[in-house]
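**Student:** Structure, please.
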Amino acid sequence: MKILLGLMFSLMIFGCSSQSLDDYANSSPAFDVESYFKGPLQAQGIVMDRGGKVTRRFTVEMLGTWKDGQGKLEEWFIFDDGEKTTRTWKITKLSNGHYAGTAGDVVGSAVGESNGFALHWDYQLDLPVDGKEVRVTFDDWLYQVDNNVVINRSFISKWGFRVGEVILVITKK
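**Tutor:** Take a look at the predicted model:
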């Protein structure tokens, strides 16, 4: 019985496939990060716990500027409990669809890559929780639906275990 349970567990673990940017190669519209994140944008989102329960809702006003491969994305968050926060990303376009980004609460540098209509970011973030900062990892996927809409799905993990998720719909103003 133990062997059967072990085999079933192994199949569940290894049978799950994760997405890759190559899954979106040659898809359209091609995600033009500089063009999309230029000018005013707005977003609505939810934060979910590891069980999928919505724990917070929020809106974001954004303003993006770009010059010579250097971008700045300012974000102003308002949460359903009245909390207000800001984040300013500084983004550098590298070669072949690669990007690097920094922000005040991002640990080190975020690394990103786009392919087809998708953009993938990986980074660590110091997240305020109950008066303390908790370092978590974001596995951030953005999908450009059309010229005016991007859907952002972020998986949040701590020590390799998923602890939450953020879903955000970003629209051009």
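**Student:** only C-alpha atoms for contact and neighbour calcs from this point on.
**Tutor:** OK.
**Student:** Touching, residue 172 and residue 35? I think so.
**Tutor:** No - using CA atoms under 8 Å, residue 172 is not in contact with residue 35; the gap is 10.7 Å.
**Student:** Looking at those two, which one has more neighbours?
**Tutor:** When neighbours are counted by other CA atoms under 10 Å, residue 172 comes out ahead of the other of residue 172 and residue 35, with 17 against 12.
**Student:** One more, so I can put them side by side:
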Amino acid sequence: MNISDFAGTTPEYRPETFLSARLEGWGVLERITGGLQQRFTVQAHGHFDGAELAFTETWTFDDGHVDTLNWRIRPVGDGRYVGQEDRLDGQAEGDQAGCAFHWRYSRDVPQKDGSSTTLNFNDWFYRIDETAVMVKGTAGRMGVPFATAHVLYRRLDS
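**Tutor:** Reported below is the predicted structural model:
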């Protein structure tokens, strides 16, 4: 699948506009071999100042573990984006076309026991309508995925 496959589809998904709001989300993590691994909720909010999107999302997992990400995302032209977050290894890179957004990064992910693990993420966002976005993402190590996330974000305000 290529981002260009989504050119011309609507409604258009642009992180700087969709994520510039209060959002809530729900999701599940599945093992790559199948089966439910975890459930979670997400509370998020963002603000775009015309140059950079400041976006904070707090993930609360069913085991009580909480992970907060503080993103700074910039459009750099031609449907391309770059992002920073305190626990990233390097920077995130994204591509947008039509209703889709492809986001890739490596992040040191804190675990419930206090340890952390660096994971590679490969996320596809699909805008459904004015208030909903679905995400299918994979997490893995050294390019080998071991979990799939299915997330629904709902925009609460404009």
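**Student:** So after superposing, what's the score?
**Tutor:** TM-score for the superposed chains, counting by TM-score structural alignment, normalised by the length of the second structure: 0.92, backed by 155 aligned residues with a CA RMSD of 1.3 Å.
**Student:** Contact partners for the alignment partner in the second structure of residue 80 of the first structure?
**Tutor:** Counting by TM-score structural alignment, residue 80 of the first structure corresponds to residue 62 in the second structure. The neighbourhood of residue 62 of the second structure, defined by CA atoms under 8 Å, 6 or more residues apart in numbering, consists of 38, 39, 40.
**Student:** Only whichever of those residues are buried, select them in PyMOL.
**Tutor:** This is the PyMOL syntax for the buried subset of those, where burial follows 16 or more other CA atoms under 10 Å:
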select buried, resi 39+40
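**Student:** buried stuff in stretch 150-162 of the first structure?
**Tutor:** Under 16+ other CA under 10 Å, the buried positions of stretch 150-162 of the first structure are 150, 151, 152, 153, 154, 155, 156, 157, 162.
**Student:** And for stretch 84-103 of the second structure?
**Tutor:** So for stretch 84-103 of the second structure, counting by 16+ other CA under 10 Å, buried means 84-85, 87-88, 91-103.
**Student:** Three-state assignment for the most far-flung residue of the second structure relative to its centre, please.
**Tutor:** Going by CA atoms, centre = their mean, the residue of the second structure most distant from its centre is residue 113, 23.5 Å out. Assigned by DSSP: H, G, I helix; E, B strand; the rest coil, the conformation of residue 113 of the second structure is coil.
**Student:** on that earlier part again, mind checking which of the contacts of residue 62 of the second structure land in strands?
**Tutor:** Using DSSP state E, the subset of these located in strands is 38, 39, 40.
**Student:** mind putting these in TSV, distance to residue 57 of the second structure included?
**Tutor:** As requested, those are exported to TSV (distance: CA to CA, whole Å):
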residue	distance to residue 57 of the second structure
38	18
39	16
40	12
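**Student:** Of the residues you listed, which is the nearest to residue 49 of the second structure?
**Tutor:** residue 40 (29.4 Å; CA to CA).
**Student:** what ranges do the strands span in the second structure?
**Tutor:** 22-31, 36-48, 53-61, 66-77, 80-84, 92-97, 100-110, 116-127, 132-141, 144-155.
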